[in-house]
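Visitor: Quick one, structure for this:
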Amino acid sequence: MQPLEPNAVFKGLDLSDRDFTDADLTEAVFEDCRFEDVQVSGAGFEGARFKACRLVRCRFAHAEFREARFEDCVFSEAQQGVAFAFSRLDEAVFARCDLSFARFDRAGLYGVSFEACNLRGSSFIKADFAKALGRSIVRTAGSFAGSNLELADLAELRLPGGDFSRCSFREADLANADLEGADLREADLFQASTFGLKLARADLRGAEVSGLDLKALGSIEGLRVTLDQQAALLTAMGVEVSAT
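Guide: Purely as a prediction, here's the structure:
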């Protein structure tokens, strides 16, 4: 049996029955591997690479995934998603992954990047996109560009300046989230719950904003929209817009 150790390469293996507790798999490579019903606690996957892997019905608790990369991986099956609880995923990259119904529970996500991922029905419970760089300097970073966030629970999410361009938020919960200064160009906010959502200085040019009630938002100062979006925004506020 191939040992679980740093820099190891695993290809085409079913690793579902392995015990990953406290394993050190720094910089390991996993290609076309299966992880099913795996419960992982305290393992280190810093800088690891996962390609075309299936990680379904798995739970990663207190695990380290800093700078890990996942490409074309599947984390969901029959509406059951992966769980990352109290894990560190700072600057991790998920590219074209199916993360439907994933749970990021108190996970560290500073600088994480979701590239064209399916995050339908996912939840981010007290997820932390911030990093302290000094006694009084705290920065936030994260990107969801081109991802599907329909039905996602993003309530109270704090990611000012984040990249949400071309994302779908249909029927997502964005209540009291802080997306000030975020890139929301060409995003779809149709039927999203946006009460208390902070959008000051955010860029919504080209976004689907019908139904977005500016009066119910937490902040709007410096919000960027185009002229052809005005009618939809005014209508949502109860203003009758006439062509003449």
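Visitor: CA only for contacts and neighbour counts going forward, please
Guide: Will do.
Visitor: Contact partners for residue 122?
Guide: For residue 122, the contact set (C-alpha atoms under 8 Å, 6 or more residues apart in numbering) comprises 81, 99-104, 149, 151-153.
Visitor: Which of those fall in strands?
Guide: Of the contacts of residue 122, the ones assigned to strands by DSSP state E are 103-104.
Visitor: So of the contacts of residue 122, which two are at opposite extremes in space?
Guide: Greatest spatial distance among the contacts of residue 122 (C-alpha to C-alpha): 104 and 151, at 14.9 Å.
Visitor: Helices along the protein, start to end?
Guide: Assigned by DSSP state H, the helices in the chain fall at 230-236.
Visitor: related to what we said a few turns ago, could you pick out the buried ones from the contacts of residue 122?
Guide: 81, 99-104, 149, 151-153 (16 or more other C-alpha atoms under 10 Å).
Visitor: Here is a second sequence; please produce its structure as well for comparison:
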Amino acid sequence: MPARPAPQAPRLPSFAPASYPGAGDLTALDADGRCEGLRFEQDDAAGADLEDAVFTACFFRGVSLAGARLERASFGDCRFEELLAPTLSAPDSAWWNTRIARGRIGSAELYGATLRSVLFDGGKLGYVNLRSAELKDVLFRDVIIEELDLGSATATRVAFEDCRIDSLLLHGARLSHADLRGAGLRSITAPAGLRGATIDALQLQDLAPLLAAEAGIRVL
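Guide: Just a heads-up that it's a prediction; the model follows:
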């Protein structure tokens, strides 16, 4: 039997340093809710209404989005450093060509969101709700994730490097070129959703009892 090809890696931009000429204030957006080329540092947007806001080529450092309403917000060509959000409420939001470095997010409500060419680089994520989301070219690198819910999500060219996932939920997930070899997996729910993913031999050993039970195989 011919060997299967390796999964395709996420296609990401270089995330080269850029200049951000203007200073922004998340609590005082323009009337149309659009921001471009602005720098936000140490802003506290707790409880702010940022629904449908559009951020393009913006830089965020040490920003708190605790309780901010980000439904249908868009972030394109943005950079985040040390994002703090006990609760990130951003259902149906859109993220593309964006890097989130050293973020600490307790609960990320990203169901229905679209993520394209996104890098999660370091940090810790609690519950990540990506149900019914669309992920394409997404890389998690050196990230601890307590619970990752990909129920009914579509994930293409998604990879993990030096990550830990305590609980992975895959009900109805549709995976293609999903590379899980760089993730320490402690628990998987609905392992049938692994179809289209790549794991290594050690992971297969750990998952063997779960996969056997899913297939109705009795091991004596």
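Visitor: Looking at the contacts of residue 122 of structure 1, which is nearest residue 10 of structure 1?
Guide: Nearest to residue 10 of structure 1 among the contacts of residue 122 of structure 1, counting by C-alpha to C-alpha, is residue 99 at 22.0 Å.
Visitor: picking that back up, from the contacts of residue 122 of structure 1, which is closest to residue 177 of structure 1?
Guide: Using C-alpha to C-alpha, these come closest to residue 177 of structure 1 at residue 153, 10.3 Å.
Visitor: which one in structure 2 is aligned with that closest one?
Guide: Under the alignment (TM-score structural alignment), residue 153 of structure 1 pairs with residue 144 of structure 2.
Visitor: and if you look at residue 184 of structure 1?
Guide: Applying TM-score structural alignment, one finds that residue 184 of structure 1 aligns to residue 175 in structure 2.
Visitor: Now for its match, how many residues are close by?
Guide: Residues lying near residue 175 of structure 2 (other C-alpha atoms under 10 Å) number 23.
Visitor: Go ahead and confirm it touches residue 198.
Guide: No. Residue 175 of structure 2 is beyond contact range of residue 198, at 9.8 Å (criterion: C-alpha atoms under 8 Å).
Visitor: re earlier: wait, which of the buried ones among the contacts of residue 122 of structure 1 is closest to residue 176 of structure 1?
Guide: Ranked by distance to residue 176 of structure 1 (C-alpha to C-alpha), these are led by residue 153 at 11.4 Å.
Visitor: That closest one and residue 111 of structure 1: what is the separation?
Guide: In this view, residue 153 of structure 1 and residue 111 of structure 1 are 20 Å apart by C-alpha to C-alpha, to the nearest Å.
Visitor: Same check on residue 18 of structure 1?
Guide: 30 Å.
Visitor: Give me the more crowded residue out of those two.
Guide: Using other C-alpha under 10 Å as the criterion, residue 18 of structure 1 and residue 111 rank with residue 111 on top: 22 against 14.
Visitor: And residue 55 of structure 2, what's its match in structure 1?
Guide: Mapped onto structure 1 by TM-score structural alignment, residue 55 of structure 2 lines up with residue 50.
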